[in-house]
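Asker: Give me coordinates for this.
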Amino acid sequence: MTVIILTACPPGLRGHLTQWLLELTAGVYVGHISARVRVRLWTRVTEMAGVGRALMVYQIPGEQRLSFLAHDHHWVPVDLDGVTLMRRPVAPIINPAIPGGWSKAARRRRFGKRGRPA
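Answerer: Coordinates of the predicted model:
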């Protein structure tokens, strides 16, 4: 079984995929296709995706029994001791309550009344 997930891709690509796979919901395609068709379909997806993102999951023989391919995706497939996992990007932790970094009260506590280190 093959699953392809599209995000922000052109409608022409969506129409092309419906020739081979069943569209379950917007951007999610599922079906049983041969390895040759899968490779050619993925090549077509990467050519036509434009600024969109694509992710494909398909069956392979082995312990995990599946593999991933990603195109312009933030999550990247990584092999870890024979098991393929998806690595999420590490985003910096930003506190929206502190837009400038330190609040005025925290600056006073840290640097004293005049804003210099105590």
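Asker: switch to C-alpha atoms for all contacts and neighbour counts from now on
Answerer: Fine.
Asker: which residue ranges form the strands in the chain?
Answerer: Taking DSSP state E as the test, the strands found in the chain are 2-7, 22-25, 28-31, 53-59, 66-71, 76-80, 83-87.
Asker: pull the longest helix from this protein.
Answerer: helix 35-48 (DSSP state H).
Asker: same for that helix, what does it pack against?
Answerer: Counting by 3 or more Cα pairs under 8 Å, 6 or more residues apart in numbering; DSSP states H and E, the packing neighbours recorded for helix 35-48 are helix 11-17.
Asker: Just list what the helix it packs on packs against, helices and strands only.
Answerer: Using 3+ Cα pairs under 8 Å, 6+ apart: helix 11-17 touches helix 35-48.
Asker: what's the spacing between the residue nearest to L24 when sequence neighbours are not counted and G52?
Answerer: In space, and not counting its chain neighbours, L24 is closest to V30: 7.1 Å by Cα to Cα, 6 or more residues apart in numbering. V30 is 19 Å from G52, where distance means Cα to Cα, to the nearest Å.
Asker: Before we compare anything, build this one as well:
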Amino acid sequence: MMVVVTNNAPPRLRGRLAVWLLEVRAGVYVGTYSARTREMIAEQVRDMIADGDAVIAWTARNDAGFDFETYGSNRRMPVEFDGLKLVAFHPQEPV
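Answerer: Next up is the predicted model:
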């Protein structure tokens, strides 16, 4: 199973994701695909996200049971800590 969550994604990317995945809520896509197909979807997200941001999570054979990657201008970034992937929350830049 994989889940893609987007914020401020361009319509072209949302349409592309809707071809492969089921949009269960605005900007939230789910589906079950092979690692190869997941990588192709991730490449399209990375190339088309523009000013938005996205996270892709999928089942994996690790202690957590899942893995994830983030794309775009996102304040939440994955970090490794004692063999676990956690989320670092970067402070907001002053306006």
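Asker: what lines up against L13 of the first structure once you look at the second structure?
Answerer: If you follow L13 of the first structure across to the second structure using TM-score structural alignment, you land on L13.
Asker: Now do the same contact list for its match.
Answerer: Residues in contact with L13 of the second structure, defined by Cα atoms under 8 Å, 6 or more residues apart in numbering, are Q44, V45, M48, I49.
Asker: so Q64 of the first structure sits right up against V83, yeah?
Answerer: Yes - at 6.5 Å, Q64 of the first structure counts as touching V83 under the criterion of Cα atoms under 8 Å.
Asker: More neighbours: which of the two?
Answerer: More neighbours surround V83 than the other of Q64 of the first structure and V83, with 14 against 11 (other Cα atoms under 10 Å).
Asker: what residues are up against the aligned partner of that one in the second structure?
Answerer: When the second structure is aligned by TM-score structural alignment, V83 of the first structure is paired with L84. Contacts for L84 of the second structure (Cα under 8 Å, 6+ apart) come out as D63, A64.
Asker: where's the residue nearest to L24 of the first structure relative to R40 of the first structure, distance?
Answerer: Remark: distance between V30 of the first structure and R40 of the first structure (Cα to Cα) = 16 Å.
Asker: Between these two, tell me which one has more neighbours.
Answerer: For V30 of the first structure versus R40, the count of surrounding residues by other Cα under 10 Å is larger for V30: 21 against 10.
Asker: Number of residues surrounding H74 of the first structure?
Answerer: H74 of the first structure: 13 neighbours (other Cα under 10 Å).
Asker: Need the nearest residue in space to it, chain neighbours excluded.
Answerer: Spatial nearest neighbour of H74 of the first structure, excluding adjacent residues (Cα to Cα, 6+ apart): P89 at 6.4 Å.
Asker: go on, T46 of the first structure?
Answerer: H71 (6.6 Å).
Asker: Report the separation between that neighbour and W42 of the first structure.
Answerer: If you go by Cα to Cα, the gap between H71 of the first structure and W42 of the first structure works out to 9 Å.
Asker: now I4 of the first structure
Answerer: In terms of Cα to Cα, I4 of the first structure sits 9 Å off from W42 of the first structure.
Asker: Between the two, which is the more surrounded one?
Answerer: Neighbour comparison, I4 of the first structure and W42: the larger count goes to I4, with 22 against 19 (by other Cα under 10 Å).
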